[in-house]
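Colleague: Here is a sequence together with a model predicted from it:
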Amino acid sequence: MKNIIYIIALILFSGCGNFLDEYSQDLVVPKTVSDLNEVLLGNGYLPSAEVEYLRSGSIGWQLHLLDDDINTVIAYNATKGRTEMNQIYYGYTTWQLEVGRNYEGTGLSGDNGNWDALYQRINSMNIILHELGNVSQSTEQEKADAIRVQGECYFLRAQFYLMLVNLYAKPYATDNTTELGVPLKLTYYVEHDKDKETQFDRTPVAEVYAQIVKDLNESVKCFTVSPQTKSFYRASKDAALLLLSRVYLYMQDWKNAENTAKELLAGNKTLLDYGNIWGNTESYAISESSPELLFSQGPLNLQCDFNGSGGDFCISNDLYKLYDENDYRRDIYFVRSTQSDSLGLNRKYEMGKHRSYVSDIFTLRTAEGYLNAAEACAMQGDAQGASDWLNQLRAKRIKDYVNVTYDASEIIEQVRAERRKELCLEGHRWFDLRRYAVCKKAPFKKVIERVFALYDWENRSVFQYAEVYQLNVDDPAYVFAIPKSVLDFDKGMPDNIREDREYVRLMYRNNE
């Protein structure tokens, strides 16, 4: 019975047309590695797309609304955002108890999109990994292809679980191995017992991370035997190594983080010299042609947003002030809006509605490898080693850069600042803030304020005032609630408790 269930699940999740052969009038099954490869493409990797609004983006688009790198725009009037800002984004960007609740409190949208999409893809990976043992591998090429597909499945499952456990559970803490994580499903069939109220238990955070590490190590092994021959839109050994080094950072396993980042950079240290694109308005920091790009899946969710106009989001001054005037990134990444004087995105990505193959959430590039190595060294007391990695990156980012060697008292702060400057608007900052708060060697916590601008939509969209919200230190809103639809199905599953949140003060144009 379980076999029938998982085959049906495979068909339901598949978007791959007619590659499956008939098994009976009711069931079809994959028979070759090539068939499973197509299932992987259709049901594993996130597709590219044109994205007109951030809210219609792919998994994890909400990460851009949560951290201290952004704010909303105060302008004389709004040119966009009535539906998006008040109806869709309000609950997320002001860290409300119900993230789907609109500003007026009259509507509540579902909060299960990320959860459902991630588990659907994880389930597809589980099915493919099982089915690889049942399809023909009679030739050497089929055997090699099967190992490569296996490596891709392990990589994707790890990346999706890393997203899940960082959205719906507290950060990994070395002194708390029992903190509830997310359900860890590794079986190829659908479990359901009609007599049980709870179908899945929340696996401890530490166990989820252990599985992620195991999957990524298996992925590296697979790609070592059968290297990836496709472009950056398919997982590879380099991508797996970089993601693994990040996971070790999240776990505060500094030595393994250093070793893994160094293993990656020993074979691929390529960095884009931003001096070569600074004055070229047709060039972008992150694009399909970037030599730094190791992996990307899904669309560019930000392509039509964060332009700094009224009714939209902007870049926070807190972030902008970190950049030296000789830092190419400042002017490549950001530009002043002529409508509001707020900061919008410039050329970090290609902006404007288009089909992009580079994601602002699921992109991996070599620059992160330098930062991971630097952080791992800094946390182990190797200030010289950390400084060396920072210098190598900065030499490609800052005009006339002169190497600096930091001492142990300042290197950690420098590494964190550099990470924020380099990786902003790539889905890192929210997760970094979470893990910094539980870092045993150098904990860092801060209060974040969100200015939520309100406009008179019935009267020329004129600015009225702004409500200021605060995310406090150790705030429960650093963890998303388990989706209501999941709790309705799994009635015994523990939820993550969040709190009601009111604004702390009002802001008008004369005191902005």
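Modeller: Received it, and whenever you're ready, just let me know what you need.

Colleague: switch to C-alpha atoms for all contacts and neighbour counts from now on
Modeller: Will do.

Colleague: what number of residues lie near residue 272?
Modeller: Other residues near residue 272 come to 18 when the count uses other C-alpha atoms under 10 Å.

Colleague: Now do the SS call for it.
Modeller: Under the three-state scheme (DSSP: H, G, I helix; E, B strand; the rest coil), the conformation of residue 272 reads as coil.

Colleague: Next one: it from residue 290, what distance?
Modeller: Taken as C-alpha to C-alpha, to the nearest Å, the spacing of residue 272 relative to residue 290 amounts to 7 Å.

Colleague: again with residue 94
Modeller: Residue 94 sits 35 Å away from residue 290, going by C-alpha to C-alpha.

Colleague: now the strands for this protein?
Modeller: In the chain, the segments counted as strands under DSSP state E are 21-22, 28-29, 70-72, 293-296, 313-315, 334-336, 343-345, 363-365, 448-456, 462-471, 505-507.

Colleague: Could you give the separation of the longest one from the chain centroid?
Modeller: Just to be clear, that refers to strand 462-471. From the chain centre to the centre of strand 462-471 is a distance of 27 Å (C-alpha atoms, centre = their mean, to the nearest Å).

Colleague: Included below, for side-by-side comparison, is a second structure:
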Amino acid sequence: MKNKILKISILSVFTLGVLTSCERELDQVSYSQIPLDEAMTKEANFTQAINGAYSAIKGSGYFSTDTGNQIIVPDLTTDNLIVNPQGRQSNFTAYNWSFSSNNGSVTGLFTQAYFVISRANVPLKYISNLPAGTFRNNIEGHARAVRAAAHFDLVRAYCKIPTQSADANASLGIPYITEFNPLENNVTRNLTVAQVYDNIISDLNFAVNNITENPADKSKFSKAAIYGLLSRVYLYKGDYNNAITAGNASIALSPSVGARANFTNIWASNNVDGVLLKILNSTQENVTVGVAYQQGATATAGSIRSEYVVPKSLNDLYTTTDIRKSAYIRTASYQGSQRNHVIKWAFNTGGGTPLNVVEPKYLRTAEVYLNVAEAAFKSGNETLANSLLNTLKAQRYSPYVSVNLTGAALNAEIMLQRRLELAFENDRFYTFKRLGLTMQRTGEGPNVDGTGTASVVQTILPSDTRWQWPIPQSTINVTPAFQQNPGY
């Protein structure tokens, strides 16, 4: 049998039959690399494998490059962004909802998320090489947390969301890959959406009970981050009682939503106030996370050439007393045209990195507050929902006076604050989708006064099959049993 030779630091495999160029089967042992079976006997290599799984989250399809970047795709497919005619037209296929089986790479998430899963499964394959105890439990906990997170990112994008429609739970899910097997090419979609969610929750519950707590390290899952992610998963599942329980557990461990005084620096430096999980980035890695939005911005002033800009209607929802407006948006001219530009991912002045090289925030406490507030409202606990909203808003508006809302007004405020807080942060598309809402653009153009050419696509109905993104044809070509989504 051939000996599989891999260097742990560049382990690069993708299940479902797709292999990348860094993985090879060799007949001899390289002087610079060691067999995987031999390497995965040392604690240091398990730690390195876990680091590699986290690092893969910022790869192409997740948070790097422009096309398919999850920092922008969920916003440009909805009413949060308008294409700028002065830009390069990157991501225009997604903006125009022109999804098809042959351009599945328009959202490179499918390939990259399974790549992350493959990396997470490596230490799990060899976990029995470690003696029972705290270190082994911690490694398994982190691997299963990363695996669960990537599967959740996949299932919400490529499958129906349980709260989306009555038939969603029994509809077609995705494979839940639990074994490292890069040569597998006979994977089928044999799970329902409900079963995928059950697997995700099982992995996260194991992780939260077994990881070694290090809340100061925001680059890896802490207990607060896992509970926070569980609040998101349960909210999507429609299990509002558990969403509240998990969210409250997260908030108890990490209560700050990001103080108003620190908020701008959360985006413009390495400040982690209110951050539960971030993905490391540096000048050595030089991953241009923000390039999907713009080029040419400077930290102080100067012209900005944006790919997509903020519509007047959304810009106006941020009042002058809202710290998020200056942290997220800058109104500036490019070649004589005034636009509302997204600068949320442009600068890291604290770290001194180049333009657009920032650390993605995968999960923040503010979202957990919003998850619990929404779940509490739907469970009839308006007191809790108001309390959480007021705590969040007190750190966003100055001055701010607490209010107590009821009924439709309270629900509308929860949805408004979710839009304002998580704009340009991988949420808006999924909010429409999970609530089964019609995506309705406003008909505005890209200019600051709302004039200019509007999008051709203005309305997407809840019944549209394009809410479930297409499985890349390249995957089906090498894994023929893998079923394409209906409508493609």
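Modeller: Cool, the structure landed. Treat the numbers as computed from the prediction; the structure is a model and nothing was measured.

Colleague: TM-score for this pair?
Modeller: The TM-score (TM-score structural alignment, normalised by the length of structure 2) is 0.80; 446 aligned residues with a C-alpha RMSD of 3.6 Å.

Colleague: which of residue 94 and residue 290 of structure 1 has more neighbours?
Modeller: Shown here are residue 94 of structure 1 and residue 290; by other C-alpha under 10 Å, residue 94 has more neighbours (25 against 15).

Colleague: ok, that one touching residue 448?
Modeller: No - taking C-alpha atoms under 8 Å as the definition, residue 94 of structure 1 is not a contact partner of residue 448, at 10.1 Å.

Colleague: shared neighbours of those two, anything?
Modeller: Residues touching both residue 94 of structure 1 and residue 448 (C-alpha atoms under 8 Å, 6 or more residues apart in numbering): residue 470.

Colleague: Report how many residues lie close to the counterpart of residue 255 of structure 1 in structure 2.
Modeller: With TM-score structural alignment as the matching criterion, the partner of residue 255 of structure 1 in structure 2 is residue 241. Applying the criterion other C-alpha under 10 Å, we find 17 residues in the vicinity of residue 241 of structure 2.

Colleague: hmm, back to that, nearest to residue 153 of structure 1, of the strands of structure 1?
Modeller: Go through these one by one with C-alpha to C-alpha and the one that ends up closest to residue 153 of structure 1 is strand 293-296, at 14.3 Å.

Colleague: residue range for that closest one in structure 2?
Modeller: For strand 293-296 of structure 1, the aligned range in structure 2 is residues 275-278, judged by TM-score structural alignment.

Colleague: mean shift between the matching stretch and structure 1?
Modeller: For stretch 275-278 of structure 2, the mean distance from the matching residues in structure 1 following superposition reads 1.2 Å, by mean C-alpha distance after the TM-score superposition for structure 1.

Colleague: distance between that stretch and the chain's centre?
Modeller: The offset between the C-alpha centroid of stretch 275-278 of structure 2 and the centroid of the whole chain comes to 12 Å, using C-alpha atoms, centre = their mean.

Colleague: now stretch 190-204 of structure 2, how far from the chain's geometric center?
Modeller: Relative to the centre of its chain, stretch 190-204 of structure 2 is centred 18 Å away, using C-alpha atoms, centre = their mean.

Colleague: Could you do stretch 3-11 of structure 1 as well?
Modeller: With C-alpha atoms, centre = their mean as the basis, the distance from the averaged C-alpha position of stretch 3-11 of structure 1 to the chain average is 29 Å.

Colleague: cool, stretch 231-243 of structure 1 as well?
Modeller: When C-alpha coordinates are averaged (C-alpha atoms, centre = their mean), stretch 231-243 of structure 1 and its chain have centres 15 Å apart.

Colleague: corresponding residues in structure 2 for it?
Modeller: When stretch 231-243 of structure 1 is compared against structure 2 (TM-score structural alignment), it corresponds to residues 217-229.

Colleague: That stretch: end-to-end distance?
Modeller: One end of stretch 217-229 of structure 2 to the other measures 16 Å (C-alpha to C-alpha).

Colleague: can you list contacts of it?
Modeller: Defining contact as C-alpha under 8 Å, 6+ apart, one finds that stretch 217-229 of structure 2 is touched by 54, 142, 145, 149, 204, 207-208, 211, 213-215, 246-247, 249-251, 253-254, 272, 275-280, 363, 365, 368.

Colleague: at 7 Å instead, please
Modeller: Stretch 217-229 of structure 2 is contacted by residues 142, 204, 208, 213-215, 246-247, 249-250, 253-254, 276-280, 368 when judged by C-alpha atoms under 7 Å, 6 or more residues apart in numbering.

Colleague: Flag every buried residue along the longest helix seen in structure 2.
Modeller: Criterion DSSP state H: the longest helix present in structure 2 is helix 134-158. Residues of helix 134-158 of structure 2 classed as buried under the neighbour-count rule (16 or more other C-alpha atoms under 10 Å) are 135-152, 154-158.

Colleague: Mean per-residue distance, it versus structure 1.
Modeller: Here helix 134-158 of structure 2 is compared with structure 1 after superposition; its mean distance to the aligned residues, by mean C-alpha distance after the TM-score superposition for structure 1, is 1.2 Å.

Colleague: which residues of structure 1 does that helix align to?
Modeller: Helix 134-158 of structure 2 lines up with residues 144-168 of structure 1 when matched by TM-score structural alignment.
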